[in-house]
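Trainee: coords please:
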Amino acid sequence: MQAMILPLSQLFAPMLGVFAAMYLLAPTFAVARPWARIAVFIAVWLVVARYLEWRVFTTVLPASGSWYQVGWIWFCLFVELLTFTDQFILYLTFLRRTDRRSEADQHERRLRGLLQDELPSVDVFIPTYDEPLDVLEKTITGALCLDYPNFQVWVLDDGRRPWLKELCERKGAGYLTRSDNLNAKAGNINHALTMTHGDFFAIFDADFVPQRNFLMRTMGFFADPKIAIVQSPHAFYNEDPMQANLGLHRRLPDEQRFFFDCIMPARDGWDGAFCCGSNSVTRRAALRTVGDCLPTQSITEDILLTLVLLRKGYVTRYLCEPLAIGLAPESLGAFFVQRQRWARGAIQTLYLAAGPLGPGLSLMHRLLFFPTHWLSLGLRALMVVVVPIVFMWTGLAPVVEVTPESVFYYLFPAILALNGGISWFAPHAHFPLAAQVSATIQSFKILPTVLGTLVKPKGHAFRVTPKGAAARRTTYAADIFWLSAALMALTVVGLVLNTIPEWRIIDHPAALPMVAFWSVVNIVVLFFVCMTSLQARMGRSEERFEVDEPVVIHTDAGELLSGRISNISLSGAGVLLDSGLECPRNGEPLRVHIMQVGWIEATSVQQRDHFVGLQFRLPQSLERDLLIRKLFTVGRLKETSAVAWSVNTTMLKSIWSMAAPLPRIETSGAASSSAERLPAENLVIRPQPRIGDLAHLAGVRNLHPTGFTRTWP
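Mentor: Prediction:
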């Protein structure tokens, strides 16, 4: 009540002070400075402590009334305290951070100076169950192109598919299967461990394509004997459900960037990073100390493996560098299958001796691995939506003794401090509105999973995240859409009812402006939740990437057209022809020369001005594998996680002509015109071999950039 009589300058002083400190002063300090991180941590939690003192002693302890009124007030406080606990752990984590890219540079230089037989052997595992060919072929081809002299690729097929075995034989990859699917992915890998003998093993999920330098960037860290696992981030070449369904495309980072770009480097500073199931390398010698197998007591065997090894004195090292690109969940359905599995596995660790509550861990490691996030995220997001609805429809208040002035004086400064601190620790990765939309969506599905697992931790089947066509079958998430729409309707109608004096349910008129503001924010969030639940139309079967490079097209009439590729995928490309050239007619068969790939059969399917849309006719062939290699294994990722391009000149000796400069079209006088197109017979191109049964791309790893066989290094 004291805030009600404060003058305006004093009333807004805390908000203005926090805003100046967190949004104007703090950004002038580099987050890499330890003293700056400590200063921001202290400043934020002093403001939060001030708020919590008011929250407990003013808005909760004086509560009186019926048991359900007091119980509701205390329950709301419990959820809030759980959220603050989770935030406090996050801020503690941010007090340290690492950037090991320069260390990886040093290790790579050292490895490349060694002889081939001095480098340890690596088994590359690709566990798979039901992923389709269009997903698996990229991963297998990319793995075979790894720039490392001593590795073997193994496809671990729990689906026991003959066509996959044949594909592996053609490409030169090993193929392993077993008689049952016991313990799902962990059991699949454990079976492979009994059949292989590499010093290390790398794991790539069936939809993750390693970059060629993956092993060269990660293997050097194992010079430290305490390193058991090296983990790299999950980066994606497609849009996640929120990006796609809201039409945000790459303007918003994908949903996992905050974790992999900000949280994991901070966890690494505490030696608390963990294996994430894919894009990792593990030391077999370390695994032998814990039974030479992955733990199977939890469906998230990766986190549990980290904890088991941590108790043996081994560390998981994190290199924040995108060394493999994969598929983000392609629909909300696939997203929830993935997140429910993660949440259930994290909760299961609470019941295990090897989990965060078991013996042998430091306090900080217990905090880092305690799965508070999965519970607090769903509860907080749901309560934010439900509390004003309950208040407007029943009059059941979540607090007592609250005025608009006290909200400005205590609550808003705390909100500004918490969000400002996270924005400082994680610049360009924290978006409060998007985070609230994501948390609200997850609360509808993840919270029941968490609560159910707390009651019944065992007996839950491992569900594989759908990929490809299987992930895109649903048109929209009906349950989320209609539940969000119902909550939005209850919010709107409740707000309208309480603006009419005769129908008003809220007994405190001073509270109405606060509830109205809160409700409007919730309406915006719920609207975006509804939009996100509507599956965006997938226009193409393959993801297209922007690229700018020269191209030559050989028409059916024997003419040559020159231009530049603007976008390309495994299924087609967009080409901007040079000025003065006529577009080929619709449906005309063409041959297109792609740098580092060679000639590809294509068809013209779209013409607009000088722009031509091409559809490739690219069956399983050497050219298809080379295009996969070009698109997925030698690229670099932009800050927004989209695939960018860097030209790689390493080619097979037998097809060196495809790495040579594009045929040059000479013209005289002014710019090229349609009358100056040269016939094909004037063009001299070395013959390109046709290999009917795909060449073993494992041979790519033994090539020098000149195209001649090399000796290591």
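
Trainee: okay, CA-based contacts and neighbour counts for the rest of this
Mentor: Noted.

Trainee: For the stretch 151-300 of the chain, which segments count as helices?
Mentor: For the stretch 151-300 of the chain, helices defined by DSSP state H, counting those that start in this stretch occupy the ranges 162-171, 184-195, 214-218, 241-245, 257-258, 264-269, 284-288.

Trainee: I89: which of those helices is closest?
Mentor: helix 264-269 (10.9 Å; C-alpha to C-alpha).

Trainee: which outside residues touch the closest one?
Mentor: 93-99, 273, 316-320, 368 (C-alpha atoms under 8 Å, 6 or more residues apart in numbering).

Trainee: let's see it at 7 Å
Mentor: Here helix 264-269 makes contact (C-alpha atoms under 7 Å, 6 or more residues apart in numbering) with 93-94, 96-99, 273, 317-318, 320.

Trainee: Tell me which of the helices of the stretch 151-300 of the chain sits nearest to L622.
Mentor: Ranked by C-alpha to C-alpha, the member of these that lies closest to L622 is helix 162-171, at 9.7 Å.

Trainee: L534 and A478 touch, don't they?
Mentor: No: look at L534 against A478 with C-alpha atoms under 7 Å: they stay out of range, at 8.3 Å.

Trainee: Pick out whichever of these two has more residues nearby.
Mentor: Relative neighbour count places L534 above the other of L534 and A478, with 22 against 13, counting by other C-alpha atoms under 10 Å.

Trainee: What are the neighbouring residues in contact with that one?
Mentor: Going by C-alpha under 7 Å, 6+ apart, L534 touches 245, 475-477.

Trainee: run this one through as well so I can compare:
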Amino acid sequence: MRILNPFPEANSPRRISPWVWGFLVVSMVCLFLALVLANLQFELVALRPLNPLETRKLPEPWAIPNDWKHTVQPSMVALGILLGMSMAPRRPWAYLLGSILLSGFSLRYFIWRSTTLNTAHPLSLTFSLALFLIEIISLLSISLQFYPSLFFDPKPRIRQADKYCQAGIEHPPSVDIFIPTYNESVKMVRRTVLACRSINYPNKKIYILDDGRRDEMADLASEVGVNYLRRPDNLNRKAGNLNHALGCTQGELIAVFDCDFIPFRNFLNRTIGFFSDSRVALVQTPQHYFNPDFHMRNLGLNLLMPSDLDSFFHYNQVIRDHFNAVICCGTSYVARREALVSAGGYFSKCIVEDYQTGTRLMIKGWRIIYLDEILSLGEVPRTFRDYIDQRLRWLQGNVQIYFCWRDLPIWTRLGIWQKSFYVSQAIYCFMPLFRTGYIVLPLLSFALGFSLIVAPPSEYLFYGLPFTIILHGILSWQSKNHYSQIWTEIYESLFCVPALGRLARMIRNPMGHIGSLVTNKDTVQNRQSMDLGLAWPLLVYLPIFTVTMFMRYGLPLIDPSWMRSSFEGEEVMLAWNVYNAIVIFVCVLACIDRPVRRKHDRFPLETVACLRIGSQVAWGVTRDLSESGLSMALIDSMIAADGKDAVVELPQSKLTLPSKILGQRNHKGYSVLRLGFLPPSTEQEEALIHLLYNENVWFHKLKRVGIIDSFLIMIGSAWRAEPLVRRF
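Mentor: Below is the predicted model of the structure:
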């Protein structure tokens, strides 16, 4: 099955044979099940002081049937509903129906949950109530989107952009393209600058905003014919850099690209038309990435799974657009200079400027548009630490906005639905706390021998499982499979402990500047590694879980005096802890960073190629391509010695590149050559960047997975244990 083994032909050496690893995993699972079955008592008896002394009884209307067929009926109904919803048209009435169904199952579940609190002891009541409140707050965050979700439809904005493109612009407004940089490499900035030069728009000027004050950046600007700005200090970080550029330029519109983003040639043509409406201040487009997230790369899922930001950019932002609540994301957007000036420029009091500047524009009465169309490609952090540093900075900026009530009077100047999004965002900022509760509380209850949910498994099957099925399924369907509850839990589990640390430090100084100011992208490391400073909470959890399970189910087989009476709800807590352990194990695997040896990403681009070595000519097909070279399989025979100069022609792209042969090998009867590019001209380099980073290649397309695929991919990741089994 491809989900369990997405790269069956991977040729990197293995530390452990897959058969040996599979036997080890199966043996451990069988041992665990044997211990559980040998010790788990299914009688509903609770003699421990932390648990009720009597078996609780549900009120008559809520009593569950005695036979298993009726017990699983609600789950079957839930699955039938999801099957029916998957065939329903994506219309507001269908979204409303989905929200009503989710509300009904949620109400049914929480009425039942209110009867499952453990009131036998103050300690058990505290933890049981804490978990119940966490569940309620989590559902409240979701319910705030029930009404906005009715307006999820990205197509009207796309049709609007089509209309503007077809009509054309008689007098194109002047556009200044800002590329802010601080300490990023010349190579990275050069790529962005050349992509901006390729944008099909007549009235544009490009500016490198260099807060690093580096001569090599000035030389780059001079070489490729763009403007260069620097300032004497780094006051107010990126916001100060952008505000300085605003005072030095005069374009009617401002396009901003972080220096790790590559705009497509049609970026301005697709966005400028919206400014024909004088109320529009800013047009935001989604962030999409040409390299996989660190966790997908480490787990070997880069061709299967979308980015962890996928649901935000392709669902949340779309529904926000209807209510003028779009979040400005700091890159890949166009803004009206007049609007920015009226708002006092870019907001500079927080560690980030984008969310706050967009909020101020809305407070001033301006309109922000969201066009859900991928018009640029960016680069995501390649290691666990770089990812955490970036997300911690975003978290801090998102929290700081609520401490700027004088400058950003959200609660008095915005509409009710705009405020609801800020409430939802505030709850999301504290999701690390809730995720920690979902992980720690079940383990703690099992270690101490009390239940957080005082209910037998039959009740959970009748009330809890149908709610879980509907929750996962409806949210996935409403977002067109851009949202996966399972993988959201994995992302939150990776992030929760570092985020709690940052939130704790912010209590003392909410507006302070903590952590890094920019995200490291120029990562090169030759060995597989794990950042123990960040991964240790995950590593500690697994031994604690193992010891707890052994003490509960292993020791009684060795010494019966360790036998502890079962408690009502033990089976539910056991299942929850096992699920958490699988999630944490996947997180640990995701934290093991693969080596980053190449300076340029290699893409599986197959296109016809012609190779010329002196008077010899041979045709073939490229197997992969990067900014620095390619490999190609030759159809014709050719004598090609290593080190020889050659010329590669890609006729479909009308691109010719001087090259040098680096090596050759035979593969399935074909001669495969590795070629490195010699320094190309600026025009050739510009065309190569367009070939690699454009909207038409399959490997840059959006990826979406359903709930069943999400679950299988998670299990497959744990089963294969790619970072442990394979040597990189």
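
Trainee: Filter the contacts of helix 264-269 of structure 1 down to just the ones in strands.
Mentor: If you go by DSSP state E, the contacts of helix 264-269 of structure 1 have 317-318 in strands.

Trainee: ok, the contacts of helix 264-269 of structure 1 vs L310 of structure 1, which is closest?
Mentor: Comparing the contacts of helix 264-269 of structure 1 against L310 of structure 1 with C-alpha to C-alpha places A273 closest, at 10.3 Å.

Trainee: Turn the helices of the stretch 151-300 of structure 1 into JSON lines, columns for distance to G580 of structure 1 and mean neighbour count.
Mentor: Output for the helices of the stretch 151-300 of structure 1, formatted as JSON lines (distance: least, C-alpha to C-alpha, whole Å; neighbours: other C-alpha atoms under 10 Å):
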{"stretch": "helix 162-171", "distance to G580 of structure 1": "43", "mean neighbour count": "16"}
{"stretch": "helix 184-195", "distance to G580 of structure 1": "56", "mean neighbour count": "19"}
{"stretch": "helix 214-218", "distance to G580 of structure 1": "44", "mean neighbour count": "23"}
{"stretch": "helix 241-245", "distance to G580 of structure 1": "37", "mean neighbour count": "23"}
{"stretch": "helix 257-258", "distance to G580 of structure 1": "44", "mean neighbour count": "19"}
{"stretch": "helix 264-269", "distance to G580 of structure 1": "52", "mean neighbour count": "24"}
{"stretch": "helix 284-288", "distance to G580 of structure 1": "61", "mean neighbour count": "16"}
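
Trainee: which one of the ones you listed lies closest to A202 of structure 1?
Mentor: helix 214-218 (8.6 Å).

Trainee: tell me, that closest one lands on which residues of structure 2?
Mentor: Aligned using TM-score structural alignment, helix 214-218 of structure 1 spans residues 267-271 in structure 2.

Trainee: can you map out the strands along the stretch 601-728 of structure 2?
Mentor: All strands of the stretch 601-728 of structure 2, identified by DSSP state E, counting those that start in this stretch, fall at 608-613, 616-625, 629-634, 645-650, 655-667, 670-677.

Trainee: Need those in JSON lines (columns: mean neighbour count and distance to I254 of structure 2).
Mentor: As requested, these are exported to JSON lines (neighbours: other C-alpha atoms under 10 Å; distance: least, C-alpha to C-alpha, whole Å):
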{"stretch": "strand 608-613", "mean neighbour count": "19", "distance to I254 of structure 2": "39"}
{"stretch": "strand 616-625", "mean neighbour count": "18", "distance to I254 of structure 2": "33"}
{"stretch": "strand 629-634", "mean neighbour count": "22", "distance to I254 of structure 2": "35"}
{"stretch": "strand 645-650", "mean neighbour count": "19", "distance to I254 of structure 2": "35"}
{"stretch": "strand 655-667", "mean neighbour count": "17", "distance to I254 of structure 2": "32"}
{"stretch": "strand 670-677", "mean neighbour count": "20", "distance to I254 of structure 2": "35"}
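
Trainee: among those, which is nearest D522 of structure 2?
Mentor: Comparison of the strands of the stretch 601-728 of structure 2 against D522 of structure 2 by C-alpha to C-alpha identifies strand 629-634 as nearest, at 18.7 Å.

Trainee: any idea how far the spatially most central residue of structure 2 lies from H295 of structure 2?
Mentor: Centroid-nearest residue in structure 2: D308, 1.3 Å away (criterion: C-alpha atoms, centre = their mean). Distance, D308 of structure 2 to H295 of structure 2, using C-alpha to C-alpha, to the nearest Å: 10 Å.

Trainee: before we move on, what about L139 of structure 2?
Mentor: 27 Å.

Trainee: One more: L37 of structure 2?
Mentor: Counting by C-alpha to C-alpha, the gap from L37 of structure 2 to H295 of structure 2 is 35 Å.
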